[in-house]
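Trainee: This is a predicted model, with the sequence first.
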Amino acid sequence: MSEEILVNVTPMETRVALVENGVLQEVHIERTLRRGIVGNIYKGKVVRVLPGMQAAFVDIGLERAAFIHASEISNREGPAVEPISALVHEGQALVVQVTKDPIGTKGARLTTHLSVPSRFLVYMPKTPHVGISLKIEEEAERERLKQIVAHCVEQEAIAEPGGFILRTAAEAAREEDILVDIRYVRRLWQQISQQLNSAPSPSVIYEDLPLALRTLRDLTSARIEKVRVDSRETFQKVEQFVHELMPGCEDRLEHYPGERPIFDLYGVEDEIQKAMERKVILKSGGHLVIDQTEAMTTIDVNTGAFVGHRNLGETIFKTNLEAATAIARQLRLRNLGGIIIIDFIDMEDAEHQRQVLRTLEKQLERDHAKTNIIGITELGLVQMTRKRTRESLEQILCEPCPCCSGRGIQKTAESVCYEIFREILREARAYQAEAYMVLASQAVVDRLLDEESGNVADLEVFIERPIRFQVETMYTQEQYDVVPM
């Protein structure tokens, strides 16, 4: 399987696309004015302690105070976490790291368990522990990596009680590469430690890498064949970063100087537009309907026009298999997180259910975000979670519709006409006027003068006043005004 990373840079934003076999799988967007803050380390100030929630709000210099739970401060695990009031107090300075960006009305989420990432590992200066990514499954490889880290720590004569977590990218890595990373993260931590002593509260101590470099650090694996960058300046920064931290990858870098935009060349722009739509068409003729809400994301699978060539059970099975693959891709592409409920088409055969779930699990193995399939409910719904750290694609690119306020529906012209009639009756009873002027949208006025003209005439007779109409082109279908003349 061939994978490529495409980096599109403009002064306003940087966009990164991960393409597998010519198909867009992930897209990451970072706006210059709204950079994500996950991974940033701050010296904050506790502004409010909430004993009932076992949590505190911390001012880290952002518009909204950030949130930290007692378990993210305590060194204990499980139910034995100390009360929050025993851990922090108002006005206290606290060194924290952001684990989740502010999303919607919620502030950033924080932890005091600091970590500094590099290509192959994450350094945890306060946690004396060596862990290995669960995605590295082979026991012999896990043991080899543990021994390499132990040898590197001994060789470097590291005295501090820090620890390391080896990332999935460390699989099959050489000892010298891991040693380079260990030296890099410890150097970085020394710089951070020096700043912590003198910095005021609140202030930022360490900012994670910009998107182009962060992508190289986090997404580059043996499967990535090319990294194409369309900006000369960014390409030079990428080259320098790769030279310092990822030697051996230089030959995969390529500057794209073409006239045609790089995202157009690979059809990425079209795919981003499609990722804004509720409906995803499957090749078989079936489709998915994806609804993102505050509480969860729901995905409904429909056969649509697909009737198959065999029996109904086989048709449903084939549609669900195709849907499982498409869903895994859509979760990555749209960066959907939190609780996800999938309503596959009902399958009576238990083996078919098992195969569809297995397909979904297999397709999610390539997902860089942590996913967890909980199982099928009594109603036949698949429950799963996907770790949410940054805003979804929809949250970055869109805002609620000003006409429907995010409901996705609006009142019909007929409903608005009847509201107007009720409003005229209220006005006629409350105020004396010679006539009434109705200001409304084109669709509503058209209906009032056509299908509702008989009702308008009856109303004029009833209130003994004439009613006039005026189209307001700037009004939405639900907006109107009744003005006494």
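Mentor: Structure received.
Trainee: can we go C-alpha only for contacts and neighbour counts from here?
Mentor: Noted.
Trainee: residues of stretch 167-177 that come out buried?
Mentor: 167-171, 175, 177 (16 or more other CA atoms under 10 Å).
Trainee: If you could redo that for stretch 46-62, that was the one I meant.
Mentor: In stretch 46-62, counting by 16+ other CA under 10 Å, buried: 46-49, 54-61.
Trainee: Which helix or strand contains residue 454?
Mentor: Assigned by DSSP states H and E, residue 454 falls within helix 453-463.
Trainee: need the buried residues of stretch 167-177 in CSV with distance to residue 333 and secondary structure, can you?
Mentor: Compiled in CSV, the buried residues of stretch 167-177 are given as follows (distance: CA to CA, whole Å; DSSP: H, G, I helix; E, B strand; the rest coil):
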residue, distance to residue 333, secondary structure
167, 22, coil
168, 21, helix
169, 21, helix
170, 25, helix
171, 25, coil
175, 34, helix
177, 31, helix
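Trainee: Looking at those, spot the one nearest residue 318.
Mentor: residue 168 (32.4 Å; CA to CA).
Trainee: what's the closest non-adjacent residue to the residue nearest to the spatial centre of the chain?
Mentor: The centroid of the chain falls nearest to residue 392 when counting by CA atoms, centre = their mean (2.7 Å). In this structure, residue 392 finds its nearest non-sequential neighbour in residue 335, 4.8 Å apart by CA to CA, 6 or more residues apart in numbering.
Trainee: isn't the one you found right up against residue 396?
Mentor: No: counting by CA atoms under 8 Å, residue 335 stays clear of residue 396, with 10.5 Å between them.
Trainee: ok, second structure coming up, stack it against the first:
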Amino acid sequence: MREIYIEKRNDLRRIAIKEVNILTECFIEEETFEPIPGEIYKGIIKNIVPGIKSAFVDIGHKNNAYMSLSESELKILKKGSEVLVEVVKEELNGKGAKVIKTFSIPGKYVVLETANTKRVFSRKIKNQEVIKTLKEVIKTPEGIGITFRTNSQFAKHEDIQEEIDRLYKEYERIVRDFKYSIRPCKLFGESSIIYKVLRDNINSKTSKIIVDSKEDYEICKEYLKEINTVDLEFYGEARTLFDFYGIEKEILSLRNNKVNLKCGGYIIIEKTEAMYVIDVNSGKHVTGRNIEKTAEETNVEAAKEIARQVKLRNLAGIIVVDFIDMKKKESKECVIKALNSSFIGDRNKSKIFDFTELNLIQISRMRKGKSIYEHIEEECPLCKGHGKRLKLSYIYLLIKNEILKSNVEGKIKDFHIEINEEYKEAVNGNMFEFIKEIGALDLNIYLNFKDFSEYYKVEALLFNNQIDNVKEYLVKVIEKY
């Protein structure tokens, strides 16, 4: 069964999805007030660059968005032209968001689209009788495209029709507001990724949603008001929800480039400047006498795990996979089939290419949102950006969780904390922020920095002799404030 965990802390929302207790997807959303994919804007073209067939568009944010243009659009559009656009990629490294001139409005059962005027059905709807019935019964507006989502095959026809009518009214409102708005502005956009996650993941397989903020609890409660098959729970403890349910540990493990397989093999995930490279190794899975069969079994399991890791880490762009060599065409087809089936339902469009002559498989995956690394890692100042380390803010969160785990009843007042010395300058530069972020303003913190392989250690001090051993590291009251 599927379980959804929604954690909201300050300006960061994290959503984890587990299938049969296995983490399958993780969404991280920062409240940056920057344009996000799915939002629709009225924009004004500020500049056109024919050489790269692009236009830069003012959509009301600090950085202008950019939009690719066709040959005909280059002739029609001019500086100052008003355009109705949808954000498809968020801002990155000072570069504005990417926008397109078509847009879509998603619903639970259908998606209304301006890119075409066709009726399209999800690939997961296999029953041709269902498709035939939907075509005959459901009325769709002229001049607009409708994509029937997987959920539509299980929905009442009147519910689908009602949603289409509602989405079309929203479409008319967007077009009307575009026409009468004077300045660039946002015309449509859900305030949080939570709506998309609920829309895409609430079905007969979903058993439970656990939420730790009142705001998100009310959103889920409203969404589930006509659904009685999903349990909604509120988590109100001080310890973070992700830490309590062991999800934090799983997220941290995503920093490892090695992932072990149940069969005894393993995969290695490496990032280069141009792409991600994944290597499949047989490891301990070498007991079988049939080398071809062993390679096939390892590769099939690796294919499924690769798809899971790509989605969890939100890897995008070009991904090259070096599978264990196989000779038979049938074996290769099994691996391709396993990859394709494992990517079904992926929120990012992906394409899998056949084996090359060198036994490599290429995967292209559209970029949506940041990778998991961008949320929990930062450039290491000691190696001038050539390496990555855990974000200091993330370490503060992990330390706070350790303190809360040790101090459930609130009776322990003394803690010894060791932090890797590479963070010494940053922590000492703002000691108050450190003490505040780890929730220790009313505690005695004994802090020192150490050259070790770990990022931090937290020890609860229960006895006087423990305190005496570290008393020289006590953070003074004046440093706290």
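Mentor: That came through, no problem. Predicted model, so just to flag it, every value in this text is computed and none were measured.
Trainee: hang on, the earlier thing: can you list which of the buried residues of stretch 46-62 of structure 1 are found in strands?
Mentor: Among the buried residues of stretch 46-62 of structure 1, DSSP state E puts 46-49, 55-59 in strands.
Trainee: what's the most distant pair in those?
Mentor: So, those by CA to CA: farthest apart are 55 and 59, at 13.6 Å.
Trainee: just the strands in the stretch 101-250 of structure 2 please.
Mentor: 104-106, 110-113, 119-121, 145-148, 185-188, 206-211, 231-234 (DSSP state E, counting those that start in this stretch).
Trainee: Translate residue 103 of structure 1 into the numbering of structure 2.
Mentor: Using TM-score structural alignment, the equivalent of residue 103 of structure 1 in structure 2 is residue 92.
Trainee: how near is its match to residue 63 of structure 2?
Mentor: 10 Å (CA to CA, to the nearest Å).
Trainee: and residue 341 of structure 2, helix, strand or coil?
Mentor: Under DSSP: H, G, I helix; E, B strand; the rest coil, the three-state class of residue 341 of structure 2 is helix.
Trainee: which residue in structure 1 lines up with it?
Mentor: Per TM-score structural alignment, residue 341 of structure 2 is aligned with residue 362.
Trainee: Let me see the ranges of the helices in the stretch 151-300 of structure 1.
Mentor: 175-198, 211-219, 232-245, 262-265, 268-274 (DSSP state H, counting those that start in this stretch).
Trainee: Tell me which of these is the most buried.
Mentor: Among the helices of the stretch 151-300 of structure 1, helix 211-219 has the highest mean neighbour count (mean count of other CA atoms under 10 Å), at a mean of 18.
Trainee: Run through the strands of the stretch 301-450 of structure 1 in chain order.
Mentor: Using DSSP E, counting those that start in this stretch, strands in the stretch 301-450 of structure 1 cover 338-343, 371-376, 382-386, 436-440.
Trainee: Could you export these as a markdown table, including mean neighbour count and distance to residue 468 of structure 1?
Mentor: Formatted as a markdown table, the strands of the stretch 301-450 of structure 1 follow (neighbours: other CA atoms under 10 Å; distance: least, CA to CA, whole Å):
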| stretch | mean neighbour count | distance to residue 468 of structure 1 |
| --- | --- | --- |
| strand 338-343 | 18 | 50 |
| strand 371-376 | 14 | 59 |
| strand 382-386 | 18 | 55 |
| strand 436-440 | 21 | 5 |
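Trainee: Could you dump the ones you listed into TSV with distance to residue 188 of structure 1 added?
Mentor: TSV is the format used below for the strands of the stretch 301-450 of structure 1 (distance: least, CA to CA, whole Å):
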stretch	distance to residue 188 of structure 1
strand 338-343	32
strand 371-376	30
strand 382-386	30
strand 436-440	62
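Trainee: Residue 314 of structure 2 and residue 360 of structure 2, how far apart?
Mentor: Taking CA to CA, one finds residue 314 of structure 2 at 21 Å from residue 360 of structure 2.
Trainee: more crowded one of the two?
Mentor: residue 314 (22 against 18; other CA atoms under 10 Å).
Trainee: Aligned to that one, what sits in structure 1?
Mentor: With TM-score structural alignment as the criterion, residue 314 of structure 2 matches residue 335.
Trainee: Please apply the same query to residue 200 of structure 2.
Mentor: Taking TM-score structural alignment, the alignment pairs residue 200 of structure 2 with residue 218 from structure 1.
Trainee: ok, that match touching residue 119?
Mentor: Yes: counting by CA under 8 Å, residue 119 is a contact partner of residue 218 of structure 1 at 6.5 Å.
Trainee: Any figure for the gap between the residue nearest to residue 392 of structure 1 and residue 371 of structure 1?
Mentor: Distance from residue 335 of structure 1 to residue 371 of structure 1, by CA to CA: 12 Å.
Trainee: Next up, the contacts around the match of residue 200 of structure 2.
Mentor: residue 119 (CA atoms under 8 Å, 6 or more residues apart in numbering).
Trainee: Wait, a strand at residue 446 of structure 2?
Mentor: Yes: the assignment for residue 446 of structure 2 by three-state DSSP puts it in a strand.
Trainee: Give me the neighbour count for it.
Mentor: Neighbours of residue 446 of structure 2 using other CA under 10 Å come to 21.
Trainee: And it, what's its match in structure 1?
Mentor: Looks like residue 446 of structure 2 stays unaligned there (TM-score structural alignment).
Trainee: Farthest pair within the buried residues of stretch 46-62 of structure 1?
Mentor: Top of the distance list for those (CA to CA): 54 and 61, 22.4 Å.
Trainee: What's the end-to-end length of stretch 427-442 of structure 1?
Mentor: Stretch 427-442 of structure 1 has an end-to-end distance of 23 Å (CA to CA).
Trainee: and what of stretch 225-233 of structure 2?
Mentor: 14 Å.
Trainee: What of stretch 243-254 of structure 2?
Mentor: 15 Å.
Trainee: Alright, calling it a day.
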